[in-house]
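Trainee: Everything below, folded, please.
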Amino acid sequence: LELAQQNGRVVAALNAAKEIILHRVGNGRPGSKVSRYLKLYFLAQDIHERASSSHYPYNALTEAFFHSDVLFRCQRLLRQQGKACQTLAESIQLRQPFIYDDSFAQALGDLNASLEHLRIQSNPAWRGLLRSLRALAANLSTLDRLLGDASNPDALADATDSNLLDRAPRNLKEMWTRLRTQLTPTSLLFRHALRLSLALTVGYATLHAIHASQGYWIILTTLFVCQPSYGATRRKLGQRIIGTAIGLTVAWALFDLFPNPVVQSMFAIAAGLVFFINRTTRYTLATAAITLMVLFCFNQVGDGYGLFLPRLFDTLLGSLIAGLAVFLFLPDWQGRRLNKVLANTLTCNSIYLRQIMQQYAAGKSDDLAYRLARRNAHNADAALSTTLANMLMEPGHFRKEADVGFRFLVLSHTLLSYLSGLGAHRDTQLPTDVREHLIEGAGNSLAASIDEIATGLANKQPIAIQSDAEEGLAAELEQMPDEIDEAQRLVQTQLALICRQLGPLRTLAAHLIKETGAA
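Mentor: Prediction:
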């Protein structure tokens, strides 16, 4: 679960980077500086796919190689590469050269030596596992090369398809189409718009009823606290109240310690700076800072002490209005749409799988269609993680499916890891005689099965718990003679791992449909 949540944060960072680059490029061609950042962005996407890939159930590897140091070697190399990513990030932020540590080659050499030692022992029980370990080592070796290339991104070849998907509407027709699709009570945005309008109307009526001296604080608090979901509103509400209380406490101490107006004006400037730095990342600190700034500014022209209680009272009142609005008026309980979120996650994974198989058929190419499918799959995984986190903050009656949701998240994230492992080796050349069998046969069959589960979830239709066809396909994929081509073995192993995930996914999906149907 921690891995899935961290993956969500990585996806959010990648999306933010894409939007900034897209904004800088606009409709023209990227300059040399932006082109450099674009290459680093594509490099980060490739690193993310390889870092999130999985080549075998790691608990089985841990049991089999408990007395070997091979997994420790993998862990050590991964830790070093993670630190290298942090160093690269600091180099980009500070505009300094990035120097990749040559000592990492020693860690990679130690891993290969450990693998060779296991191979020499010729243990028949390890034969299949060692092949998965070699695929893992090859993936780590490529990661090592990618991080080395980051030291001179200008030398990287330009991507054959460097387009970024601009989701902004391009004309009035597209704008109207998007608006029309949201003008329905089933739309979360439409319901939030109605809810927010009602909350602001109530806040406006309240400030006139109580004749608050700074009543706009009530409306501002309602505006900032009221979020599309109950869980997000509850989180923001707590941050707003705690931040306001901290700001008032610090302001009271600084008022007494530094009564000089000039010093207080400097504190106001510093507090404003802290607010703008943290307003999108640390809302509690940002709220405390803006409270400090407001009080110091008011103290320049009047009595700042007299605003302590009104500020606290108005914040509590605005938060109460926002909380009641989200709870009572058109509430969007996450459990009611959990089936659609799960269905979207599986659908995006199915599209990702189809794109991967196309890459194996036509050759590796990081084109827009592939990158979009990969990003959508990770976005859907992150959205599921966020939905479940919000569900945990809802009243008990509305989060009774949370346990099923988290079990589904573990399975779907594992499925995504196997897909990433398959995508990480797209440069593998398959023998001509097995392409049709694996790509047209097994690949399309697995994608169709994932789509079947997703359709059942989305429409709340009964889902078969067991599929004999999938069991037969998994058994067929796992039957690999010793003389089989290594490239085919790698692809076939990943497809078998994906196939084995479908049974547990079917069971959980059927359970969820049964529970929601009974409710």
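
Trainee: okay, CA-based contacts and neighbour counts for the rest of this
Mentor: Will do.

Trainee: elements contacting the longest helix along the chain?
Mentor: Ranked by residue count and defined by DSSP state H, the top helix of the chain is helix 486-518. Where contact means 3 or more CA pairs under 8 Å, 6 or more residues apart in numbering; DSSP states H and E, helix 486-518 is packed against helix 127-149, helix 402-424, helix 444-459, helix 468-478.

Trainee: What about Leu22, how many residues nearby?
Mentor: 18 (other CA atoms under 10 Å).

Trainee: Same check on Gln45?
Mentor: 18.

Trainee: Please enumerate the helices of the stretch 301-450 of the chain.
Mentor: 308-328, 338-362, 368-391, 402-424, 432-435, 444-459 (DSSP state H, counting those that start in this stretch).

Trainee: Could you name the stretch from the ones you listed that's closest to Asp110?
Mentor: helix 402-424 (22.6 Å; CA to CA).

Trainee: Check which helices and strands the closest one is in contact with.
Mentor: Using 3+ CA pairs under 8 Å, 6+ apart, helix 402-424 is in contact with helix 2-25, helix 32-51, helix 338-362, helix 368-391, helix 486-518.

Trainee: For Phe313, find the nearest of those helices.
Mentor: helix 368-391 (27.1 Å).

Trainee: One more, so I can put them side by side:
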Amino acid sequence: MLQFKNTAWYLNLKTEFWRHPNRLTALKVVTAMFALVLPFIVTNHAYIAVTLALGVVAAALSETDDHPRGRLKALITTIISFAITTCSVTLLKPFPLIFGFGFIASTIVFVIIGGISERYRGISYGAILIGIYAMLGYDNDLDWYVQPFLLCSGALFYGLISLFLLYRKPWRLLDEQLSMGFIALSKYLEEKSKLFPSSTNEQVDIGNKLALLNVEVVNALEKCKEVINIYSHEVDDQKDLLPYLQRFMLLQSLHERAASSHEKYERLGNKIEYKELLEGFSELLHQLSHAAELVAENMLTGQEYNHPVSIGWIVNALEFEIEKIPEKDQQLLILLLHNLSRSHVSLKNLNTPERSTSIPRLGQDKRTVKERIKDQLRFSHPRMRYAIRLSFCFTIGFLLNYFLELEKGEWIYMTSLFVSQPTYRETRQRLFQRILGTISGVVIGVSIIQLLPTDLGQMLLMLSCAFFFFLYLRNKYSYAVVFITIYVLSANNLTSSAGMEILIPRTIDTVIGALLSFLAVRFLWPNWQYKRVPKLLADALDKNANYFHTILNELNDKNTKSDDDYDYRLARRLAHKADNELTLAWRSMRVEPHKKRKVMDQAFTLTYLNHALLSYVSALGAQRDILHIKQNIFHDTAQHIENTLVETSHLISNNSRSNADISLKPLLVTLKDKINELDVSEERQQLRLLYNIGAVSNKIMNEASAVKR
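Mentor: Below is the predicted model:
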């Protein structure tokens, strides 16, 4: 009996251990740090211990998701770049002007190199960070090679541990990325469940939240695709990727169905007799959300996925209840139920997918390294502007540090590096998080350090803060800032025994660095969203039109459908990415200066309408395999809607000027009359869905004139 309890306890602990990727990363960092730091703390070599630990932190922040072979290449590149950076700092530090010029120039170079790929982005960021660490730890009394050797040794030690663990579980990173995708989908489904029942006003608010959550799902899908492509370049047998590709394709399919909208459900929500029926749909979406969460857990822990039996019961109950309501109202819900039922069946058959030997294609960036760098060497490119802004912050920080002879003024650089982001919204958000987090961290850290006078106690504090920093880094940055501040304080205190006297200087340095970042993004070529909205809207309409066109092609001729659905999936992906860009532009506009919030209301309306249009088109796409179009008016109207979307896109972007009447109103009237003539049937449902696509397109066309450039 005791053995059984121990076994159960062990299994529960193991499951909990693998369920949280952030905990695994934090534990990996602290383990590497502890193994390096403890011997030198015990032997009173605090400088060596702290420098090695900083190397571990820089390496961990440089790490990106990669296949073991790719991770080995990345580790070699990381150590070489770290060695060049740290040696340059220690050799040039005695020559301020040369050092300053090299620091600024190398920052621009590293940022541009980081634009090559996600792998290089992590390495270049780590190289800049470890250079600042080398400045903070610079000691003129030491030989020039000592600090670079220690920092690179710490980075190498962590890299080897991480590489060893990755070789033990080479597919773990794919599991983590796919699980994040299913978790994002789960949140989307949970929010959508609030639509049933809901009023018109509530639907606008929920629609706005769904658009923001859709950003998370699409970003997760993009990250999954990127990691799968990385693995595809490294694995020997592409068929080893097939299970992960099947999960990825399932996630895409579930997202399309989740993003689908067939009708304006408030029409039934206003009827009391349908309240329980709509609550049933709410519960179905809630249970599907829970199922997506279980799939994510299955990917992380390896436990078998058990599909909730309750979902089948709810589907059967809803089918029974829908048959009781008038046929006129049935059509509002029957397509929705069918759509959700297909998601239920797909999840139910998760462990027994259709056997396939073909490897579906995923879009890849086929540009060469030279082409990727060349694309960034334009002043209008966001990454080039980011590089110049960051180098500007470092330049002002360097001048202040040089002329005012600040003690550890390198904190200004480090703060600017953490706060500076490509966009105004992200930088502004980081500004407050960094200042408040740093001030809180300094106050808390200095207080705790006074209570832990021994080196061993401060080492434990440093390790604990490192763990919590990496635990909260992805999800709660403000918390992470507090812990990394305490970490750096305890590390500095171990080497310099500084006490309360560092409280004010560190706070001032942090405020200066954060303000420099804010001023740079505020006044150096700010790309205000009101200037971007017309282009983003035009692009979103164009991509929606292409998505719609791809669906119509498959409906018109089933034989045009490719074996792996690549063209369709690409059109769908681009439509969602364009919708995300428009959503993020509106989201960013809300925190910009009041004078720059032009077309704020129009941007909100257009974001909501474009997401609604994408939802209706997704509903048509989700049904494309089973739809059999019989009405000629469907094809004629669909073609006219597609042409209208393209024409509106061109007019907004000023790519063409047409005097043609592109109003959809007369066509919608004709289509509505045709719908009213038909009895309740599949054809009537198809035309209603098309009518909704046309109606939203017409609204967008009318609203778009307010933001036309």
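
Trainee: Let me see the TM-score of these two.
Mentor: TM-score of the superposed chains, computed with TM-score structural alignment, normalised by the length of the first structure, equals 0.89; 497 aligned residues with a CA RMSD of 2.5 Å.

Trainee: ok so, going back, need the helices of the stretch 301-450 of the first structure in JSON lines with mean neighbour count and distance to Phe255 of the first structure, can you?
Mentor: As requested, those are exported to JSON lines (neighbours: other CA atoms under 10 Å; distance: least, CA to CA, whole Å):
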{"stretch": "helix 308-328", "mean neighbour count": "20", "distance to Phe255 of the first structure": "12"}
{"stretch": "helix 338-362", "mean neighbour count": "22", "distance to Phe255 of the first structure": "50"}
{"stretch": "helix 368-391", "mean neighbour count": "21", "distance to Phe255 of the first structure": "39"}
{"stretch": "helix 402-424", "mean neighbour count": "22", "distance to Phe255 of the first structure": "47"}
{"stretch": "helix 432-435", "mean neighbour count": "12", "distance to Phe255 of the first structure": "75"}
{"stretch": "helix 444-459", "mean neighbour count": "20", "distance to Phe255 of the first structure": "58"}
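
Trainee: Adding distance to Ala509 of the first structure, write those helices out as a markdown table.
Mentor: Formatted as a markdown table, the helices of the stretch 301-450 of the first structure follow (distance: least, CA to CA, whole Å):
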| stretch | distance to Ala509 of the first structure |
| --- | --- |
| helix 308-328 | 28 |
| helix 338-362 | 8 |
| helix 368-391 | 14 |
| helix 402-424 | 8 |
| helix 432-435 | 32 |
| helix 444-459 | 7 |
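
Trainee: Compare these and give me the one nearest Arg134 of the first structure.
Mentor: Per CA to CA, nearest to Arg134 of the first structure of these: helix 402-424, 12.8 Å.

Trainee: So which bit of the second structure is that closest one matched to?
Mentor: Mapped onto the second structure using TM-score structural alignment, helix 402-424 of the first structure spans residues 600-622.

Trainee: how much space between Pro153 of the first structure and Leu147 of the first structure?
Mentor: 10 Å (CA to CA, to the nearest Å).

Trainee: before we move on, back to that, relative to Gly128 of the first structure, which of the helices and strands packed on helix 402-424 of the first structure is closest?
Mentor: Nearest to Gly128 of the first structure, of those and by CA to CA, is helix 486-518 at 9.4 Å.

Trainee: Any buried residues in that closest one, and which?
Mentor: 487-506, 508-513 (16 or more other CA atoms under 10 Å).
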